[in-house]
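1. No sequence on hand, only this structure:
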């Protein structure tokens, strides 16, 4: 049975090994949403994620005999690093089974904490099955990523911190996957002040908790790929789901483009690096999923910041294209000296910045006297983009 007393005990147990992460008010989000928005920055936690808390509390509670046999976990990301670091601190052998598709950087980060990494299977489920087989062979302890009381209590310490860092909280908005984070936070927050709303945010591509709540029972859903891979869970845990049913007030879902825009917004406006799952609470606010919180003091938990650099590049480009701040242009020109210069001068005249340019005559639909020019242009916003296009149309360019 999870209780406030156990969460407080977890806080004492893990305090020497974790950071009390900052809670900051964000002016631009507050103005956009008409709420007082605060961010709990678990992306600044050791290992870059809240997962360290639950893993640390679980391993801290093991008996000397259990520690001697080691721990095993299955993960492709944050949980792996949390278990590996915690095990290293307590001198426990850690074995982490990771899917073969896990990015090299995450495998290396886990190994750097001293864990044995076994690459197995094409997905989490296959890796998890292998991890449990290893547990049986060795008599080791399996550290579940969310459906474990000690893990949940560890995550609940975030709720205790929030309640001491800010008075007069109206709502806490939490990313949701398997439910370990939100169930622990909700138990802590509601135990201290039952009037505070606790709201979960899922990726629409992996809505296991939302659909289970609507059905009133645990469901297994079909997940489709999401940039919020940290919360891409097909089925909530029985422990977490019971706590969510009792303590969580609402669950909403956000789409992929909404998550991407939130990541870009946090990076550009607040200089905060958030992974997809960590950005979901902000995505919910920015896309009017929680407008009933206007005028309220709202805390969003940024649960992690371990995002692949290549994904950051993709998200930035996608976000700039969506906002009209970057666009592609194809123009047909006469194939003679000076035509390209005329085009570039017009774009420059209205303040367009040319990022890339490609010129070719090797296209079937061109006449012998024509050429195609492909450009990627940077603009200030959608209005500026339209001014650039209008200027080109006024000079008889077909764009």
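-> Structure's in. What do you need? Quantities reported herein were computed from a predicted structural model and do not represent experimental measurements. Residues are numbered from 1 along each chain as shown.
2. going forward, measure contacts between C-alpha atoms and count neighbours the same way
-> Fine.
3. contacting residues around residue 346?
-> 391, 392 (C-alpha atoms under 8 Å, 6 or more residues apart in numbering).
4. Look at it and give its secondary structure.
-> What DSSP: H, G, I helix; E, B strand; the rest coil gives for residue 346 is helix.
5. Residue 315 and residue 257: what is the separation?
-> Residue 315 is 9 Å from residue 257, where distance means C-alpha to C-alpha, to the nearest Å.
6. The two: which is more packed in?
-> Comparing residue 315 with residue 257 by other C-alpha atoms under 10 Å, the one with more neighbours is residue 315, at 20 against 15.
7. So the more buried one sits against residue 260, correct?
-> Yes: Residue 315 is in contact with residue 260 according to C-alpha atoms under 8 Å; the separation is 5.7 Å.
8. Can you give me the neighbour number for residue 355?
-> 12.
9. mind checking the SS state of residue 268?
-> Classification of residue 268 using three-state DSSP returns helix.
10. contacts for stretch 71-89?
-> Here stretch 71-89 has contacts from 47-49, 51-53, 55-56, 59, 92-99, 102, 106, 109-111, 113-115, 124, 127-128, 131-132, 134-135, 140-145, 230, 306, using C-alpha under 8 Å, 6+ apart.
11. ugh, wrong one, I meant stretch 152-159
-> In contact with stretch 152-159 (C-alpha under 8 Å, 6+ apart) are residues 2, 6-8, 10-11, 14, 50-51, 53-58, 146, 180-189, 240.
12. dump the residue contacts of residue 106.
-> 76, 77.
13. wait, is it part of a helix?
-> Yes: counting by three-state DSSP, residue 106 is found in a helix.
14. what about the residue nearest to residue 149 when sequence neighbours are not counted, how many neighbours?
-> Closest residue in space to residue 149, ignoring its immediate chain neighbours: residue 2 at 6.4 Å, by C-alpha to C-alpha, 6 or more residues apart in numbering. Using other C-alpha under 10 Å, residue 2 has 18 other residues around it.
15. next up, a second structure to put side by side with the first:
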């Protein structure tokens, strides 16, 4: 397979000049301190539609001839690709139909409709949605726009790599969130053509990691279980076009845990003041989990920022727990006046902030005159979290469970 070359990516860059934003590259002091190097964040979460997907979608659609444009385009996506295709089609005056899963978050559904696409909800999982979109394409003659498996998509996404080289000429490592592989393929194609010594590393959620096994096998190999909070990169099988690029050009794949993803999301929100979705923070998670794998200066691509506010609330709590700043305890107390006040007093002494508290007197494990108290606390970090537990135990409290 012929790889996308630098000339094609530069042509894509020219096509996108008045369409896509040249997203900022932000220096991150806190990540530099935590990893012992110089770290910069490529903020594709600030791109139009909230992710890098507009780049590839626009390049793919502008390449269609008049006859295919008149027939319209169709796509399947749970969010970012849907919005990229919808906006690109609107800008080019092409009718667009987007199939989305039946339980797609409402903000993503609303945004896709706002860009002018006709949205059809089909399927409980994305594979079913994809099948419905392909059937629609065959029945109507509309052009199916794959989210990553096409040279035009790779070329469009490769413009991210060109911008990184322009904004951070001294870069030595680039970390790229990776699902189907269109973004990392494009970045690797652009970067290796100009600076072959720069390391380009793909980053996957370890619970949805199809790339390590595929690269080991020498061909795309599907995985069936992709249960991760990073739904934007939960792709069961790499695309053939991206695979050819990554196999030849990229320098490896890193996988990250769910805990690292949630910690990275919280760090971006608190310290960088950037709202990033779980898939979008995979590169930051890799820095936190595998700092030894990168050579500084490092550019971490924040690939998207489209996150359901309800999910964001859950992930903030998950991230606080992973960072040791949230602690939930079940404590057994004597059921008499003053017991709860004494516990709260002790928590105040050791600077644990009470978020929520709940009594239970109906457990079968309770003896007469006992009560279980579930208390949720905000702590100052992992050391303070352990200090809270040891101080309570030293004061004679029985801790039945902690998380």
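-> Yes, it's here. Predicted, not measured: the structure shown is a model, and the values here were computed from it.
16. Would you pull the TM-score for this pair?
-> The TM-score (TM-score structural alignment, normalised by the length of structure 1) is 0.95; 397 aligned residues with a C-alpha RMSD of 1.6 Å.
17. Just give me the match in structure 2 for residue 80 of structure 1.
-> The equivalent of residue 80 of structure 1 in structure 2 is residue 82 (alignment by TM-score structural alignment).
18. again, but for residue 93 of structure 1
-> Per TM-score structural alignment, residue 93 of structure 1 is aligned with residue 95.
19. Identify the residues contacting that match.
-> Residue 95 of structure 2 neighbours (C-alpha under 8 Å, 6+ apart): 69, 70, 71, 72, 73, 89, 117.
20. Which residue range of structure 2 does stretch 126-141 of structure 1 align onto?
-> Going by TM-score structural alignment: stretch 126-141 of structure 1 matches residues 128-143.
21. ok, now stretch 272-280 of structure 1?
-> Using TM-score structural alignment, stretch 272-280 of structure 1 pairs with 274-282 in structure 2.
22. and if you look at stretch 167-184 of structure 1?
-> Against structure 2, stretch 167-184 of structure 1 falls on residues 169-186 (TM-score structural alignment).
23. Show the end-to-end separation of the matching stretch, please.
-> 18 Å.
24. cool, stretch 230-247 of structure 2 as well?
-> Its first and final residues considered, stretch 230-247 of structure 2 spans 23 Å by C-alpha to C-alpha.
25. Where in structure 1 does that stretch fall?
-> Going by TM-score structural alignment: stretch 230-247 of structure 2 matches residues 228-245.
26. Mean distance between the one helix or strand residue 283 of structure 2 maps to and structure 1 after superposition?
-> Assigned by DSSP states H and E, residue 283 of structure 2 belongs to helix 282-289. On superposition with structure 1, the average gap between helix 282-289 of structure 2 and its aligned counterparts reaches 1.0 Å (mean C-alpha distance after the TM-score superposition for structure 1).
27. For that helix, give me every contacting residue.
-> 31, 34-35, 175-177, 203-205, 254-256, 260-261, 263-264, 294, 300-302.
28. and the residue mapped onto residue 219 of structure 2 from structure 1, which of the three is it?
-> Under the alignment (TM-score structural alignment), residue 219 of structure 2 pairs with residue 217 in structure 1. When classified by three-state DSSP, residue 217 of structure 1 comes out as coil.
29. buried stuff in the helix holding residue 283 of structure 2?
-> If you call a residue buried by 16 or more other C-alpha atoms under 10 Å, then helix 282-289 of structure 2 has these buried ones: 282, 283, 284, 285, 286, 287, 288, 289.
30. what do you get for stretch 226-242 of structure 1?
-> Buried residues in stretch 226-242 of structure 1 (16+ other C-alpha under 10 Å): 226-237, 239-241.
31. try stretch 295-311 of structure 2
-> 295-307.
32. same check, this time on stretch 102-113 of structure 2
-> For stretch 102-113 of structure 2, by 16+ other C-alpha under 10 Å, it's 102, 104, 105, 108, 109, 111, 112, 113.
33. picking that back up, measure how the very next helix or strand once past the helix holding residue 283 of structure 2 sits relative to helix 282-289, angle-wise.
-> With elements assigned by DSSP H and E, the helix or strand that comes after helix 282-289 of structure 2 is strand 298-302. Orientation check (axes from the mean of the first three to the mean of the last three C-alpha atoms, to 10 degrees): strand 298-302 of structure 2 against helix 282-289 gives 130 degrees.
34. and strand 298-302 of structure 2, how far from structure 1 on average?
-> Relative to structure 1, strand 298-302 of structure 2 is 0.8 Å off (mean C-alpha distance after the TM-score superposition for structure 1).
35. For that strand, which outside residues touch it?
-> Contacts for strand 298-302 of structure 2 (C-alpha under 8 Å, 6+ apart): 37-45, 164, 171-177, 276, 280-284.
36. hey, where'd the helices end up in the stretch 251-400 of structure 2?
-> Using DSSP state H, counting those that start in this stretch, the helices of the stretch 251-400 of structure 2 run over 258-270, 282-289, 309-322, 339-349, 382-394.
37. between those, which one is nearest to residue 121 of structure 2?
-> Among the helices of the stretch 251-400 of structure 2, the nearest to residue 121 of structure 2 by C-alpha to C-alpha is helix 309-322 (20.4 Å).
38. sorry, back to before: can you pick out the ones from the buried residues of stretch 226-242 of structure 1 that are in strands?
-> With DSSP state E as the criterion, strands contain none of these.
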